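K.L.:
below are the sequence and a predicted model for it; my questions follow.
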Amino acid sequence: MSRLAEITAALPVPAATFLAWMEFQKGASEATVAAYAVDILEFETYLRGMGASLERPSEITRQMVQGFSASLFRQGMARSSMARKLSALRSLFRHLLRLHKIEADPCAGVRNPKQDQRHPAMLNVDQVFSLLDEKPAEAVAARPGDMSADDVFLLRDKALLELLYGSGLRISEALGLNVNDIRPESGHVQVMGKGSKERIVPLSDASKDALSRWLSVRDRVPPAHGERAAFLGRRGKRLDRRQAARILEGRAAEAGIPQHLSPHDLRHSFATHLLEGGADLRAVQELLGHSRISTTQRYTHLNMEALTRIYDAAHPLSRKSDKKS
């Protein structure tokens, strides 16, 4: 039994039915459904300590939701994690409201904790060049008959990082790709995004070269049980998030990049560099697979912050101390 199935089995029927609706009707990814399941089970555990349960959703009150939020705060939980858990509960109770299982939403009026202003790490162009250094991969590709296992995986790592930055994919999208989703010769990749929405994303010239090199040697990693994943781990199974994060961390260290990097930081850098280069906001929205333009607009806000800092540092009239009457 999978971890998701175990959690669902421990939940009352109204919650388990909601998760099934998310997966099969709404088309949410397994990772999203599993995250919601964990959050809802935590809420159910809290309710049982008070003699309540989602088995009787009409008895759940706003005070109970607020009490749950306060308990998370006392545990020292990150505000972003608290907000995610409350978001899961809002989705659950909106669903129950639509089904007329409850008469009022107990999450109504419950606010998220104020979030810390944190932005993803941003690479400058020189750092991107260092991270995606072409020389090692070119040297390996030049000796196809004398290639070690480490050489094969160097080509894999290069292809993955080029794809994350060059096409701005989410890490889940990149790792979810199968071999037949990637078409280097035609210059695009077919991606399954959030909400099971497909989109076609163009490949940079560097990505096309890197992917072609990797796919030409992929079969040297024996796939487990006919695994069709584009990116394989050393045991022939689909590469997972933790392995991808380690690949990026190792490459960043080799490139002398001081800040901690996550795969999402490459996507963030991709979008920011496009906008800084004059790309149309709607075009960037399409490339990123954002359903709302407001999500993409956050990158323009960050660009303005950067421009303001440059202005304040360089302009002779930007500081009061420099102004003279």
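P.N.:
Perfect, thanks for sending it.

K.L.:
going forward, measure contacts between C-alpha atoms and count neighbours the same way
P.N.:
Will do.

K.L.:
so where do the helices sit in the stretch 51-200 of the chain?
P.N.:
Assigned by DSSP state H, counting those that start in this stretch, the stretch 51-200 of the chain shows helices spanning 62-74, 79-98, 125-131, 135-141, 149-166, 171-175.

K.L.:
and here's the other structure:
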Amino acid sequence: MSTVEVATFVDEAEARFWDAVNRAYEFTDGLSNLKTREEYRGDLFGCRYPKHGCKHENPDRHNPLAFLPWCHRWGINPMSVTKAELKRWVAELASSGQASGTQARRVSAVSSFYDSLFADEIIDVNPTHRLRAKEKPKRRTPGTAGRALNDAQALALLDAAETDSGPRRMPERSALLIALMLCAGMRVSEAINLKIEGYLAEGDQGAQITYVAKGGKTITKAVDPYVDEKIRAWLAVRPATSQLPALQAGARTAKRTLLSTEGGQPLTRQTAYRLVRRLGEAAGIPGTLSPHDLRRTYASISIQEGVSIRALQLDMGHAKSETTEGYDRSHHRPENAPTFTVGRRLARVREERERLGSAFEEWAEESVELAEASVAVAAELWEDLDDD
């Protein structure tokens, strides 16, 4: 993009701009889910850190296409942005080469911010609603991205995790992380933020875990014996760390995350991603394996085994059933294609007919032999009668 002259604010315009920034911080601070707060800060401010808490040494790390920095660069008041200005921002997002899903997420974050302003009667209309559907970036169609492992790959990954060895590697932790995502369907953020106190060895339905899911929803689910076994195995070797100190007198001590580093610190998303990629390579799985591929595998296997979409939707914490259906990758497998299904059915029918035909021929042969024997006996009887 060519270099352009950046507009300069007068004091009043500058004040209006920073009023919008402060309102945006109030909006993001009010979001209950930490991951959502970080994503919205990144889309609105270009930095995921909270207000006055930026730790970036280089300001260039801030995203210049985030909505508020973009408005500041062009001298636009976010409180009175026009449709034409919004279309310019969307066009710059598209020309930057960002994926359509990322563009759609950024527009959605801005739209949510304006929805909050409209609900508080600060603005009269959400300006993003003026954009026609064809002008908004499209989110990817559910079920078109990512993959699910087949049975052999899933078992190979579990084996690789259980035998994860080498300097500073903990097979119990690797096995538990994979089990939580592949066998319990948790998101990577949910798995690494699961608290020790969220595990109950003997709940109403046996072993169970309670955690905060995407959107701030609290989910309690029973876990099968395999996952329970991996939790117990990890707790037996987990680095012992003291409870974090209370922030103030009378406050409860912070809960510890179940998964941790060698030093007892919470496991980061980056560490989890690297671990999954490394285990995928060790298991001989082609391509780059991501944590969300394990969640898709969990959903695909559940659907193939007859779990209802509604039950799976509640289990996975989805707001819409369409999202759950989009996780099913079983139709991507050749053996599940209609042509293979029809072929298998015809093969079974042919085999059944051949089996029945063979049985009929054997019966017919036995019947003929029996008839021949009967005729021979009858002939002998007639001969005996003639002699008499």
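P.N.:
The structure has been received and is ready for your questions. These numbers come from a predicted model, not from an experiment.

K.L.:
once they're superposed, tell me the TM-score.
P.N.:
Put the two chains on top of each other and the TM-score (TM-score structural alignment, normalised by the length of structure 1) is 0.80; 290 aligned residues with a Cα RMSD of 2.7 Å.

K.L.:
from the helices of the stretch 51-200 of structure 1, which stretch is densest packed?
P.N.:
helix 149-166 (a mean of 22; mean count of other Cα atoms under 10 Å).

K.L.:
how about the helices of the stretch 51-200 of structure 1 in a markdown table, adding distance to residue 239 of structure 1?
P.N.:
Below are the helices of the stretch 51-200 of structure 1 laid out as a markdown table (distance: least, Cα to Cα, whole Å):
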| stretch | distance to residue 239 of structure 1 |
| --- | --- |
| helix 62-74 | 33 |
| helix 79-98 | 26 |
| helix 125-131 | 20 |
| helix 135-141 | 20 |
| helix 149-166 | 10 |
| helix 171-175 | 6 |
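
K.L.:
of those helices, which approaches residue 48 of structure 1 most closely?
P.N.:
helix 62-74 (11.1 Å; Cα to Cα).

K.L.:
which residue numbers in structure 2 go with the closest one?
P.N.:
Helix 62-74 of structure 1 corresponds to residues 83-95 in structure 2, going by TM-score structural alignment.

K.L.:
compared with structure 1, how much does the matching stretch deviate?
P.N.:
Following superposition, stretch 83-95 of structure 2 is found to deviate from structure 1 by 0.9 Å on average (mean Cα distance after the TM-score superposition for structure 1).

K.L.:
what's in contact with that stretch?
P.N.:
Contacting residues not belonging to stretch 83-95 of structure 2 are listed as 65, 67, 70, 100, 103, 107, 127-128, 130-131, 135-137 [Cα atoms under 8 Å, 6 or more residues apart in numbering].

K.L.:
hang on, the earlier thing: closest to residue 24 of structure 1 out of the helices of the stretch 51-200 of structure 1?
P.N.:
The nearest among those, by Cα to Cα, is helix 79-98 at 14.2 Å.

K.L.:
please enumerate residues in contact with the closest one?
P.N.:
14-15, 18, 36, 39-40, 69, 72-73, 102-107, 112-116.

K.L.:
what's the average distance of it to structure 2?
P.N.:
Counting by mean Cα distance after the TM-score superposition for structure 1, helix 79-98 of structure 1 comes out at 1.0 Å.

K.L.:
is residue 279 of structure 1 located within a helix, as I assumed?
P.N.:
No. If the criterion is DSSP: H, G, I helix; E, B strand; the rest coil, then residue 279 of structure 1 is coil and not within a helix.

K.L.:
show me what it aligns to in structure 2.
P.N.:
Per TM-score structural alignment, residue 279 of structure 1 is aligned with residue 307.

K.L.:
separation between its match and residue 372 of structure 2?
P.N.:
When distance is defined by Cα to Cα, to the nearest Å, residue 307 of structure 2 is 59 Å away from residue 372 of structure 2.

K.L.:
ditto for residue 140 of structure 2
P.N.:
In terms of Cα to Cα, residue 140 of structure 2 sits 75 Å off from residue 372 of structure 2.

K.L.:
need the nearest residue in space to the counterpart of residue 268 of structure 2 in structure 1, chain neighbours excluded.
P.N.:
When structure 1 is aligned by TM-score structural alignment, residue 268 of structure 2 is paired with residue 240. Leaving aside its chain neighbours, residue 240 of structure 1 sits nearest to residue 175 (6.9 Å; criterion: Cα to Cα, 6 or more residues apart in numbering).

K.L.:
my read: that neighbour touches residue 231, true?
P.N.:
Yes. If you go by Cα atoms under 8 Å, residue 175 of structure 1 and residue 231 touch, sitting 6.5 Å apart.

K.L.:
show me the common contact partners of those two, please.
P.N.:
Shared contacts of residue 175 of structure 1 and residue 231, counting by Cα under 8 Å, 6+ apart, come down to 238, 239.

K.L.:
output the longest helix belonging to structure 2.
P.N.:
Ordering each helix of structure 2 by length in residues (DSSP state H) puts helix 338-387 first.

K.L.:
give the buried subset of the contacts of helix 79-98 of structure 1 as a ChimeraX selection command.
P.N.:
Those of the contacts of helix 79-98 of structure 1 that count as buried under 16 or more other Cα atoms under 10 Å are selected in ChimeraX with:
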select :14,15,18,36,39,40,69,72,102,104,105,106,107,113
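
K.L.:
list the residues that contact the residue most central in space within structure 1.
P.N.:
Nearest residue to the geometric centre of structure 1 (Cα atoms, centre = their mean): residue 170, 5.0 Å. Residue 170 of structure 1 is in contact with 164, 263, 264, 267, counting by Cα under 8 Å, 6+ apart.

K.L.:
and the two most separated of those?
P.N.:
164 and 264 (8.2 Å).

K.L.:
between those two, what contacts are shared?
P.N.:
Joint contacts of residue 164 of structure 1 and residue 264 (Cα under 8 Å, 6+ apart) are 170, 171.

K.L.:
the helices of the stretch 51-200 of structure 1: which one's closest to residue 306 of structure 1?
P.N.:
Closest among the helices of the stretch 51-200 of structure 1, using Cα to Cα: helix 125-131, at 14.7 Å.

K.L.:
so where is the closest one in structure 2?
P.N.:
Using TM-score structural alignment, helix 125-131 of structure 1 pairs with 151-157 in structure 2.

K.L.:
that stretch vs structure 1, mean deviation?
P.N.:
Mean deviation for stretch 151-157 of structure 2: 0.6 Å (mean Cα distance after the TM-score superposition for structure 1).

K.L.:
with stretch 37-44 of structure 2 instead?
P.N.:
After superposition, stretch 37-44 of structure 2 averages 1.5 Å from its match (mean Cα distance after the TM-score superposition for structure 1).

K.L.:
counterpart of that stretch in structure 1, which residues?
P.N.:
The alignment places stretch 37-44 of structure 2 over residues 33-40 of structure 1 (TM-score structural alignment).
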